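Chemist: sequence unavailable; structure follows:
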């Protein structure tokens, strides 16, 4: 470690993270996670001694490796490093960092640039294995990061990256119902790649357009939402979620700016400045299914309004009702390489 560890920092979607080849990290999860705490600067709410930015959206890690699956080119493991606690969790994936996996795989030589665009087949390995295709712009055989695609949640345009998710065999509503009663509230539990609990803003005494900082400052609201989340864990088959970052909680209300639904998403304790990719897919599934707590819309493209703009999600479902499965979903994201080089972890074990 005295010679540094090869690392690339990328903005992926509306998040930012450190990307590593699996071969450049310890093979054992415990040793790897302890190292990543020191790389990212946890536990410390500012992460002043590492790469992390003091927020869950900027304290993320992607680990990429060649895939043994004939249907994939690379494996992608997402790790959430908690800023102020010595916790690294693989309990969920991250659709935002996913946007940077294709460019990273091409940059590291795992996938050759083939025409323009180059398709990278990615196997997401946490927690349930799933596949996704990323189409990366590669004019002249090099990844192009600059472009004109403006993505809400990030202030500057970049080249588009098309992500297509095939559906899975499991129902999108893990409790077997389109609504459930949890901690005294009517909610919808949905998992279309990200476990999410949807709640009506009106049921919480909210308008639904509140600023994230306002929502985070409401102690009673946060306690109510945590009670719902803890009840949702066993109901969704996730077990005790006290020390995990799933499920997320999305507060939904009618659209205000020509979209389909307005959202405010707890991830799970801070409020997202936008919305996560797979979280948006889960919200879109609820919107496309009658009888959930979300406003219903039959259009196959769902425009999700969030604190910093909108996010379009294409969703194909089969069949209807509580047994609904996702046949296919599509989104457009962007990514940008920030640096490529070596990172030196702080010395000493991470405690706290």
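Modeler: Here it is on my side, so go on. The structure displayed is predicted, hence computed values, not measured ones.
Chemist: please make it C-alpha for all contacts and neighbour counts, starting now.
Modeler: Will do.
Chemist: for the chain, longest strand please?
Modeler: strand 325-343 (DSSP state E).
Chemist: for it, name the packing helices and strands.
Modeler: When contacts are defined as 3 or more Cα pairs under 8 Å, 6 or more residues apart in numbering; DSSP states H and E, strand 325-343 sits against strand 5-12, helix 95-107, strand 160-166, helix 277-288, strand 309-318.
Chemist: how about the residue most central in space within the chain: what's its closest non-neighbour residue?
Modeler: Closest to where the C-alpha atoms of the chain average out (Cα atoms, centre = their mean) is residue 94, at 3.0 Å. Of all residues not flanking residue 94 in the chain, residue 78 sits nearest, at 6.3 Å (Cα to Cα, 6 or more residues apart in numbering).
Chemist: now residue 295
Modeler: Distance criterion Cα to Cα, 6+ apart; nearest residue to residue 295, sequence neighbours excluded, is residue 287 at 5.8 Å.
Chemist: second structure follows, compare the two:
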């Protein structure tokens, strides 16, 4: 055989999609694993023509699942972001949209069994150590993808997957404010560097001469903005203790602006070299936390609720996303948990193939 077959599920999770694997079905060695994932997705071509990627960062994501040895968790979720064109794999971040499919995928894979009409799946995101409780619809003990829940960026409706994120403050850098400051100034632009679920550099859209309501396509066409943003991101990443981030997708970048469509605040999220067509689940938690934090760059852009929990509605490039943030203001902003509602759907299952020269199998 000149190709190696690997069992997989192909799933949409939130507004992303990609292959879901059992970790045991993939190579242990990180370098070989990266080459296998590059081969699976077809990284190295703008259309991912020789793989199952979709030619966009939201369609070149990978979930790898295994039974957890954590006393709290049922399932370990190991995430990989595969680049579209430059054959790189980043194992540092996690992805909350892909995480939306982890509970259903774990049930599909037999990693745990349904426990009634609603099954709780305790997930450890091994990239960051975050703990997430997913509530999956299993009426009559049968996994269901059908329902009336809509999420912006996905056509139609589906069964709700409720996610409650815990222990996400400082999950990558060890600190809520990795630079130690509520605001920093790089290249004449004020930013808030924050680590809640995802390390981010957050600025006001107006400081770049933007409204914050541009479409993803309009932002992607503004290469002058991307050049300024990337130079700033590199300096901020170093200041956050993350070293040289020139080849890493973290920290991510975000823009804030006053809401226009009835939401709490307007946001744009970057992956970071393209505008996200909607919003990342992890990014939504960080942006909502920034919006709620007095003294951050969000000051003056919204009316903050007096106390938590707060239902934050973020306007993004495809619509809105709601984040229920439970927090305490007794000693400054202290995040307790953040909850979101997503949907997921199994698109295909079977075996995906990579050339045996890359890996000959377990």
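Modeler: Structure's in. What do you need? Being a predicted model, the structure only gives us computed values, none of them experimental.
Chemist: TM between them?
Modeler: The TM-score (TM-score structural alignment, normalised by the length of structure 1) is 0.95; 348 aligned residues with a Cα RMSD of 1.6 Å.
Chemist: circling back to that earlier point, highest average neighbour count across the helices and strands packed on strand 325-343 of structure 1?
Modeler: helix 277-288 (a mean of 28; mean count of other Cα atoms under 10 Å).
Chemist: host element of the residue sitting furthest away from the middle of structure 1?
Modeler: Taking Cα atoms, centre = their mean, the residue of structure 1 most remote from its mean C-alpha position is residue 2, at 32.3 Å. If you go by DSSP states H and E, residue 2 of structure 1 is not part of any helix or strand.
Chemist: helices along structure 1, start to end?
Modeler: Per DSSP state H, structure 1 carries helices over the ranges 29-40, 95-107, 212-216, 219-235, 277-288.
Chemist: about what we covered before: map the residue nearest to residue 295 of structure 1 across to structure 2 for me.
Modeler: Under the alignment (TM-score structural alignment), residue 287 of structure 1 pairs with residue 291 in structure 2.
Chemist: before we move on, back to that, and the gap between the residue farthest from the centre of structure 1 and residue 147 of structure 1?
Modeler: 38 Å (Cα to Cα, to the nearest Å).
Chemist: do residue 312 of structure 1 as well
Modeler: Distance, residue 312 of structure 1 to residue 147 of structure 1, by Cα to Cα: 19 Å.
Chemist: and residue 42 of structure 1, how many neighbours?
Modeler: 30 (other Cα atoms under 10 Å).
Chemist: that one - nearest residue in space that isn't next to it in sequence?
Modeler: residue 83 (5.2 Å).
Chemist: ok so, going back, what range in structure 2 matches the longest strand of structure 1?
Modeler: Aligned using TM-score structural alignment, strand 325-343 of structure 1 spans residues 334-352 in structure 2.
Chemist: buried ones in that stretch?
Modeler: For stretch 334-352 of structure 2, a neighbour-count test (16 or more other Cα atoms under 10 Å) marks 335-346, 352 as buried.
Chemist: repeat that for stretch 105-116 of structure 1.
Modeler: For stretch 105-116 of structure 1, by 16+ other Cα under 10 Å, it's 105-107, 110-114, 116.
Chemist: what about stretch 272-284 of structure 2, how long is it end to end?
Modeler: OK, stretch 272-284 of structure 2 end separation, Cα to Cα: 15 Å.
Chemist: hmm, I was thinking of stretch 312-324 of structure 1
Modeler: Start-to-end, stretch 312-324 of structure 1 (Cα to Cα) is 20 Å.
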